[in-house]
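Q: could you look at this predicted model? Sequence included:
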Amino acid sequence: MVTSTVKEVSQTRRELTVNVPADAIAEAIETALVVLSQQVRVPGFRPGKVPTKLVRSRVGEQAVNDEALRQGINGWIGSALEEHDLNPVAQPSVDVKSFDSAEGAELEVVFDVLPVIELPNLEGLELDGPEWELNDEEVDQALEQLRERFAELETVDRGVQANDLVTLTIEGKYEGEVVPEASANDLVFQVPEEASDSVMDTAILGVKAGESFDFTDTLGPEFGERLAGKELQFHCDVTEVKQRNLPDLDDDFALTASEFDTIAELREDLKDDLAKNKIAMAHANRRAYVVATLTEDLEYEVPESLIDHEVRHQLNILASQAERSGLDFNQFVAMAAGGDVESLMDRVREEATATVRAQLFVDAIAREQDLSIENEDLTAEVVAQARRLNRDPEEIAKVMFAQENVGALVTDALRRKAIDFLMDAVTITNEPPAIESEEPADETPVAVDGAPEGGESEPAKEDPTPDNEGDNA
C-alpha cells in the first residue's frame, strides 16, 4: 500500500513524500515488461510474445525500471493526492529519491495549491467608483506628449546625454563567442530621461559618435532558458547621436499641431477630449475596478506556478506582436522597453501577479455562490469577445468552441458571471456621468480576463499529474 506524508511549505505550496512498497514496484515492473515486449523485436517471436527474460536482456534493467516508473508514478502520486485531498493547480515537480525492486521507492513531489481566501462581506457594501474627474496636470501631460510628437531631431557632436537618440552597433559575447540574440547593427536606442538601473544606460553617457564603450551585463528571462542568467561582455560602436529639440508651447505650435489658432484653444479642445475619454474609461473599467478594490486589503498568497504561466502567456503575446512587426523578438522587447528590458520584465511579472490574484478571487466567489454555466452564458461570452475584437461572433464561436478552447471559454464565462454577481451585490457611489453611445461600453475586466487577442482567455489548467517521459495516467 502506498503511504505518504505532506508538508506545508507555504500557504500555496506543498511537499508530498510518497513511499511505494516493493509489491507495487513489482506490479509496475510486470506491466513495464508487457509494454516493452510490444516494442522489442526478436527473430522468431511475435511482438508481445517475447519472454520477459529475453526482454530484460535486450533492453537492460535500467530501461525496465524507467518504464515501470512511467507506468506507476501517476497512480502512486494520484492516490497520495487523493488521500490528503490535495489538488495541484499546475504540473508538480517530482524528484525520485530512490527506486528499487526489492526495497520500494520514495518520491518527493512539490506543487502549488489554491490559497484559502477569506471573502469580504458584501451585504450593504458601498464602494467609491473609479476616478473620472479631469485635473490640470493631466491636461499639461497631454500637451507635453503632443509637443514631443513634433520634436525635431538634430545631429550633435557631443557626448550622449539623457533623452538622446543614439544609433549604434552592439555585440554581445559569452565566453568569447558572439551571441547573435544579444547583438545588432544600426540599433536606434533612446537614452532614458531619468536614471535607471540598466548598465548600458549608464555606460553610454558621455560617449561621442565614432567612439566605443564596453560593459558587462546579465541577460534576462526574455532571452529564453538557454541564455537567461548568462553574463555577457558587450562592445558598442556609436555611429550617430541626435538630440530632440522640442517646440515652444505657443500660438505658432497650435497652428502647426492642430486646426486651432491659439494655444489656449488647443488646450481647451484637449481638455474636452480628455474629459470625455476619462469618463468613458471609468464606465468601461467599473468591473475591473470593483474586483481590484475588493481584493486590495485581502491577504492571500498567489501560487508561483500560476504567475509563471501568466508571464509565459504575456511573453507569447509579445512574441506574436514582434512576428507581426517583422522584428526579432529581443529587438522588439528592447524597443518596447525603451532600452530598459529588466524594468519591462519586472512590469510583466507584476501585471501577471495582479491578473492571477484577481482571477483567484473571482473564482473563489464563483465557488462560494455555487455558480454554474448554461449555454446562454457561453453564447454571451462569445458575443462579448467578438465585440471586443470587432469580429463576427460566428467566426469567434468557431475558435472558442474548438475542443482545445472550450475549457478556457467556460472559465471566462464563469468569471464573467461571478463579476456580474459582484456588480449586483455592491453599491457604487460617485458614478461618472452617463455617456451617449451607439453601443454600451464593454466592461470586460482587464485584470480578470486573459489575453487581449486570440482566445481572450486563460488557457485551461494543466494536467496536475507529473510530467514524465511516459504517458500520463
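A: Great, that's in hand. Numbers count the residues shown, from 1 in each chain.
Q: switch to C-alpha atoms for all contacts and neighbour counts from now on
A: Fine.
Q: okay, buried residues for the longest helix anywhere in the chain please.
A: Longest helix in the chain by number of residues (criterion: DSSP state H): helix 341-368. Judged by neighbour count using 16 or more other C-alpha atoms under 10 Å, the buried positions of helix 341-368 are 341-342, 344-345, 348-349, 351-366.
Q: which helices and strands does it pack with?
A: helix 286-295, helix 304-325, helix 329-336, helix 403-425 (3 or more C-alpha pairs under 8 Å, 6 or more residues apart in numbering; DSSP states H and E).
Q: what's the angle from it to helix 329-336?
A: Orientation check (axes from the mean of the first three to the mean of the last three C-alpha atoms, to 10 degrees): helix 341-368 against helix 329-336 gives 90 degrees.
Q: got the angle between the helix or strand just after helix 341-368 and helix 403-425?
A: Next along the chain after helix 341-368, taking DSSP states H and E as the criterion, comes helix 375-389. Relative orientation of helix 375-389 versus helix 403-425 (the same axes, to 10 degrees): 90 degrees.
Q: which residues sit against the following helix or strand past helix 375-389?
A: Remark: after helix 375-389, the chain's next helix or strand is helix 393-400, criterion DSSP H and E. Residues lying outside helix 393-400 but in contact with it, judged by C-alpha atoms under 8 Å, 6 or more residues apart in numbering, are V382, V383, Q385, A386, R387, N405, V406, L409, G455.
Q: hold the first one in mind and look at this next one:
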Amino acid sequence: MSQRRRVNVKITSETLPERQVRLQIEVDDDRHAEAMEQAYRKLAPRVSIKGFRPGKAPRPLIEKTIGRHRLLDEAMDIIIPIAYSQALEQQSIKPIASPEVELVSHEPLVFTATVPLEPVIDLGDYTGTLRVAKEPVSIAEDAVEQELDEMRHRQGTIEPVERPAQEGDVIRGSLQAETDDDGQVFSGQELEYRLTEEYLVSMPGLLEALVGKSKGDEVEAKGMAPEDFPDERLRGKEIRYKASIAEVKEEKLAPLDDTLAQQHDHGDEIKTLAALRGHLQEELQKGAEAAEQRRFESAAIDALTDMATVEYPAVMLEAEISHILEDQAGLDPRDPQAQALYLARLGKTEQEVRDSIHDEAEQRLKRSLVMSRFAEAENISVDESEVEQELDTLAGQAGTSHDVIRRLFDNDQGRTHLRQTLLTRKTFGRLSEIAGGEPAKKAATKPAAKKAPAKQRRSGPRAAEKEAPAAEAKSE
C-alpha cells in the first residue's frame, strides 16, 4: 500500500493578514484508517511481546502495549504531509516556507496549516513621480592639506625625548584601570599609546593626568565615565588608573617636500609636491562624487520604497533578522554554539537582540523586494555576452594576474556573481535615470502588483542589504 496515494480531504480556507492563509484540512476516515494500519506495520517490529515474533503480534495487543496515541502520532506523520501537499495543489497555493501545523482532532483527523505566501509588491506610478534632487559636489578647502598631513604622520618617526609629556606624544609603559563594582577592567604591560582625546576616549580623565609627567613617573588618577559611555558597564562610574611611564616619545613628521610625493603609492608617476597636491585634489573630488552618487541612489531607493505597497509574510522578516544577526556577529550557521557565545558576550537574550535589529531588517527586506520588482517592471536583464565582456574587463584590469581572475570567475558560481553584479549596476543605473528626471527608455506603463519571488539571501538587486553602493560597485 503506497504512502503517497492521493487522499480525500475536505478543505476550508481563511485569508490572514501579512500574506498568509490558514487551511483547515480533514482527512477522510478510510484513508486515516489505512494510515493507522501503516503505522501499526511500521511500529510492530519494534515492540517486544512475549509469545510473538517481532512484527507478528496482533494490532489490538500492540495498541494496548504502546498506547493508541503512539499509533495515532505515527499515522499523522504518514498522512499529514500527503494531505497538506494535496491541499496546496487543490487550492493552487505556492508557499515560500514550511507551514505552521496544529492538530485539531485525531479522530476524525483534522489539522490546520498556516501557510506563508509569496510577497506582493505594487510600485505605484513611479515613472512620473519619483524624483530625487542631486546635491552639488565639492571638497573642503583644507582637504588636500589634511591628506598631506596624514601622509606626513604615516611617513614620520616616533623618537624618545627627555622632557615632560605633551599632548600628542606617545607613552610607553604599563597601565591598569579599575572600578569599585567591577574590579580591574583593564591591564597591560609595555603598552604604547598616544596622548590624544581620540585615542584615550575610552579612558576619561587619563589624558589630563599624564600630560606634564616624565619618564620614570608613577601616576595615579581618577576619571568619571559619562552616562553615554560606550562600555555600558562603566557608565556613571569612577575609574581609577595606575600608570607607569617607561618612556616619552615625540612624533617627528616627515618633511613637506618632493620626497614625500615620491613616497606616495603612485610615486613612480608623481615626482613633485605640486603634482601630489594635484593628484590628491583629483582623488578627493572623485571620492566626493562617488559618495554623492551613493547618497543619491540610497535616497532614490528610499523614495521608491516609500511609494510602494509591500506585503510579505512574517517568516521572511524573521529570516532577514537571522541574516543580519549572523552577519553582525560573524556567526557560522554550522556551529551550534556560536550564537550562544555571542549572546553571552553581549549579555542579552536572543529575543532582545532580534528586537533591536527588527527595524533595520524590515527596511532591508522592503528595499530588496522593491528593487527586485523594479528590475522586473523595467525589463532589466543580463545576457551572456555582457557577462563575458565583464569578465574580459576584469581580466584586463588585473594585468599579469589576468589568468587568476579568469580561473576565479570563469565557472558557474563566478559567472552567477558577475551576472548579479551587472544586474545590480543596471538596476541602480535605471533608477538613477528615473529619479534624476531623465527621459524613459521604454514605454511608460504602470506595473501591476505582482507576486515577487521568494527572497533568497543575497538575491536580487542588493539594495536592501546595505546602503546603496555606487552603480559601479561590485555585488557582494
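A: Received, thanks. These numbers come from a predicted model, not from an experiment.
Q: if we can go back for a sec, list just the nearest of the contacts of helix 393-400 of structure 1 to P247 of structure 1.
A: Nearest to P247 of structure 1 among the contacts of helix 393-400 of structure 1: R387, at 40.3 Å, using C-alpha to C-alpha.
Q: can you count the residues close to that closest one?
A: 16 (other C-alpha atoms under 10 Å).
Q: mind checking how far it is from I204 of structure 1?
A: To I204 of structure 1, R387 of structure 1 is 46 Å away according to C-alpha to C-alpha, to the nearest Å.
Q: about what we covered before: turn the contacts of helix 393-400 of structure 1 into TSV, columns for distance to N65 of structure 1.
A: Converted to TSV, the contacts of helix 393-400 of structure 1 look like this (distance: C-alpha to C-alpha, whole Å):
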residue	distance to N65 of structure 1
V382	48
V383	52
Q385	49
A386	51
R387	54
N405	37
V406	38
L409	41
G455	42
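Q: all strands of structure 2, in order?
A: Remark: strands assigned in structure 2 by DSSP state E are 9-16, 20-27, 100-105, 110-116, 120-122, 157-160, 170-179, 183-194, 218-224, 238-252, 309-311, 450-451.
Q: in structure 1, what stretch matches the last one?
A: Structural correspondence for strand 450-451 of structure 2: none found in structure 1, per TM-score structural alignment.
Q: chain center to that strand: distance?
A: 25 Å (C-alpha atoms, centre = their mean, to the nearest Å).
Q: and what of stretch 388-399 of structure 1?
A: The answer for stretch 388-399 of structure 1 is 23 Å, by C-alpha atoms, centre = their mean.
Q: what about it, start to end distance?
A: OK, stretch 388-399 of structure 1 end separation, C-alpha to C-alpha: 15 Å.
Q: can you check stretch 43-61 of structure 2 too?
A: 12 Å.
Q: ok, and what's touching it?
A: Y40, R41, I62, I66, L71.
Q: nearest spatial neighbour of the second one, skipping sequence neighbours?
A: Looking back up the chat, that one is R41 of structure 2. Leaving aside its sequence neighbours, R41 of structure 2 sits nearest to G55 (C-alpha to C-alpha, 6 or more residues apart in numbering; 7.2 Å).
Q: what's the neighbour count on the one you found?
A: G55 of structure 2 - counted by other C-alpha under 10 Å - has 18 other residues nearby.
Q: check E152 of structure 1 too.
A: 12.
Q: hang on, it packs against N245?
A: Yes - under the criterion of C-alpha atoms under 8 Å, E152 of structure 1 makes contact with N245 at 5.1 Å.
Q: filter the contacts of stretch 43-61 of structure 2 to the buried ones?
A: Y40, I62, L71.
Q: contacting residues around the first one?
A: Counting by C-alpha under 8 Å, 6+ apart, Y40 of structure 2 touches R59, I62, L71.
Q: then the last one?
A: With C-alpha under 8 Å, 6+ apart as the criterion, the residues that contact L71 of structure 2 are M36, A39, Y40, L43, E63.
Q: okay if I get these as JSON lines plus distance to V110 of structure 2?
A: Output for the contacts of L71 of structure 2, formatted as JSON lines (distance: C-alpha to C-alpha, whole Å):
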{"residue": "M36", "distance to V110 of structure 2": "15"}
{"residue": "A39", "distance to V110 of structure 2": "18"}
{"residue": "Y40", "distance to V110 of structure 2": "20"}
{"residue": "L43", "distance to V110 of structure 2": "23"}
{"residue": "E63", "distance to V110 of structure 2": "21"}
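Q: most neighbours among those residues, which one?
A: Of the contacts of L71 of structure 2, with other C-alpha under 10 Å as the count, Y40 tops at 23 neighbours.
Q: dump the contacts of Y40 of structure 2 to a markdown table, plus distance to L273 of structure 2.
A: Shown next, in a markdown table, are the contacts of Y40 of structure 2 (distance: C-alpha to C-alpha, whole Å):
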| residue | distance to L273 of structure 2 |
| --- | --- |
| R59 | 95 |
| I62 | 93 |
| L71 | 87 |
